[in-house]
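Q: only geometry, no sequence info:
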């Protein structure tokens, strides 16, 4: 099956330092692709570059068959992207932030589908962002990634700061949307979510691909998550060792 996102030997630099090195990955349309790795492994930098928030320092980035390695605005137009929750403006209400990005709230609800309930966004519409907890901000930030109706969405560690019920409901809603055609890329810390929710992925260590995670491996991982966790942690330790 032809990939909708095809990265070949891409690199990313931050403040003059190369933080992603010659990464290859391919994402099939209508699938959930997970990136996992330790803090500082390059997950966020890679996703921000793909979403047009950072430049690539080299390689090839093809989206829907079109080369976009040098075109940050074009990449940004192709993806819904969740901003860091702590950057949301304190002086606006939840409704105002959502409508600023996606227009009329009723249209936004149609675009969010099951995420509206999973994220509990109705209760946050009239709340000032400055009065929101970290978990509330995270729920609004995730909603913003879907507010414009993109069919390809990038989320950076979306389960951070969510309580167990909210994290479960979010995972179920995202999986349902992927099964209905959404193409989703997420950075993750949780090996359990990677094993049971994602269709494919990669493990990053020090900016390099330490392990490719295809669908067959993840099916096996879902059957024995403890063994998968042990093997993955061992691989991460070895790849991150100086």
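A: Cool, got the structure. Only a predicted model underlies this, so the values are computations on that prediction, with no experimental measurement involved.
Q: From now on I want contacts and neighbour counts done on CA atoms only, so please keep to that.
A: Will do.
Q: Same question for stretch 50-65: list its buried residues.
A: 50-63 (16 or more other CA atoms under 10 Å).
Q: next one: stretch 29-40
A: 29, 30, 31, 32, 33, 34, 35, 36, 37, 38.
Q: For the fourth one, give its distance to residue 9.
A: Between residue 32 and residue 9 the distance is 21 Å, computed by CA to CA, to the nearest Å.
Q: for the helix or strand where residue 118 lies, which positions count as buried?
A: Using DSSP states H and E, residue 118 sits within helix 115-119. By neighbour count with 16+ other CA under 10 Å, helix 115-119 contains the buried residues 115, 116, 117, 118, 119.
Q: Pipe the residues you listed into TSV and attach distance to residue 189 per row.
A: Converted to TSV, the buried residues of helix 115-119 look like this (distance: CA to CA, whole Å):
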residue	distance to residue 189
115	21
116	24
117	24
118	20
119	20
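Q: try this one next to it:
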């Protein structure tokens, strides 16, 4: 029987979080929430404050200001109760290669007083039952990632924090990771906080995203809402310079970017394509290609961060 999921339950609440290191603001006034059964993406360029934020979420660094509540418990004031609801895996998990997968989990379970039945439940959750008795050194990277997540799930956390979980995985491994992360959220009701530099994976996987830069929140919301506001249309024009000037003069055209010889990509409503084409033809501009597409998370990310890399 599947657990009843209260999607209005806030698992992680971050309010006005700040962190100073050496007198410099690394994270400033950061606020967001993660709800039960939600997959929440956390994005930002290199140096944006992502790692520092994650360190504060798991108690490895103390905030200079603001608060973190996990499952209703204040992480600063009631650390043990708050952190007991958190599972975390950061990039490649630390495992003993000459032990089996099961022995790795049993070792961790003994240290934390977790019963054997939880081990087998966690193994089922990450779909490793067929290989759990094999040595970890024989595992693929994707299987090691899943074993690491099984370890993080042993104590039945309400919040799972994943930092670069698909790092180094091949396409099949990424697909498998995406599948069971969804399953953990949808079927188990776990709130999942995920940081990754693979933007199309975040777009495929997450319900909502937050984008930060210089330690500050730039944008937050459902992916469909954030990427669906604008559409992009590529135009191939001749003569190009005259056509470009005409496009820029239209009030509904935004964010003009030259994308090749005689080509320009603009942000515009899709229902204005025919009108725009007619306008250009009327002014003796030959239009040989029109290529509309929906804005992606990658488009949005580079747009609002000014092109800084992850």
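A: Perfect, thanks for sending it. Bear in mind that the values here come from a model prediction, so they are computed numbers and not experimental data.
Q: related to what we said a few turns ago, among the buried residues of stretch 29-40 of structure 1, which lie within strands?
A: 32, 33, 34, 35, 36, 37 (DSSP state E).
Q: any idea how far the equivalent of residue 22 of structure 1 over in structure 2 is from residue 116 of structure 2?
A: Correspondence of residue 22 of structure 1 to structure 2, assessed by TM-score structural alignment: residue 29. Distance, residue 29 of structure 2 to residue 116 of structure 2, using CA to CA: 42 Å.
Q: Same question for residue 12 of structure 2.
A: 28 Å.
Q: rewinding a little: which is the succeeding secondary structure element to the helix holding residue 118 of structure 1?
A: helix 134-146.
Q: Show the contacting residues for residue 24 of structure 1.
A: Residue 24 of structure 1 is in contact with 6, 7, 8, 9, 10, 209, counting by CA atoms under 8 Å, 6 or more residues apart in numbering.
Q: So which of those belong to strands?
A: Of the contacts of residue 24 of structure 1, the ones assigned to strands by DSSP E are 6, 7, 8, 9, 10, 209.
Q: Trace the fourth one over to structure 2, please.
A: By that I understand residue 9 of structure 1. Matched by TM-score structural alignment, residue 9 of structure 1 corresponds to residue 16 in structure 2.
Q: Can you give me the neighbour number for the residue nearest to its match when sequence neighbours are not counted?
A: Spatial nearest neighbour of residue 16 of structure 2, excluding adjacent residues (CA to CA, 6 or more residues apart in numbering): residue 29 at 4.1 Å. The number of residues packed near residue 29 of structure 2 is 16, by other CA atoms under 10 Å.
Q: Now do the contacts for the most centrally placed residue in structure 2.
A: Per CA atoms, centre = their mean, the C-alpha nearest to the average position across structure 2 is that of residue 41, at 2.6 Å. Residues near residue 41 of structure 2 by CA under 8 Å, 6+ apart: 193, 194, 195, 196, 202, 206, 207, 208, 209, 210.
Q: And it, what's its match in structure 1?
A: For residue 41 of structure 2, the residue aligned by TM-score structural alignment is residue 34.
Q: Can you get me the start-to-end distance on stretch 153-172 of structure 1?
A: Termini of stretch 153-172 of structure 1 sit 16 Å apart (CA to CA).
Q: Which stretch of structure 2 lines up against it?
A: Taken onto structure 2 by TM-score structural alignment, stretch 153-172 of structure 1 occupies residues 160-179 there.
Q: Can you give the contact residues for the matching stretch?
A: Here stretch 160-179 of structure 2 makes contact (CA under 8 Å, 6+ apart) with 86-92, 141-142, 145-146, 152-153, 190-197, 205.
Q: All good on my end, thank you.
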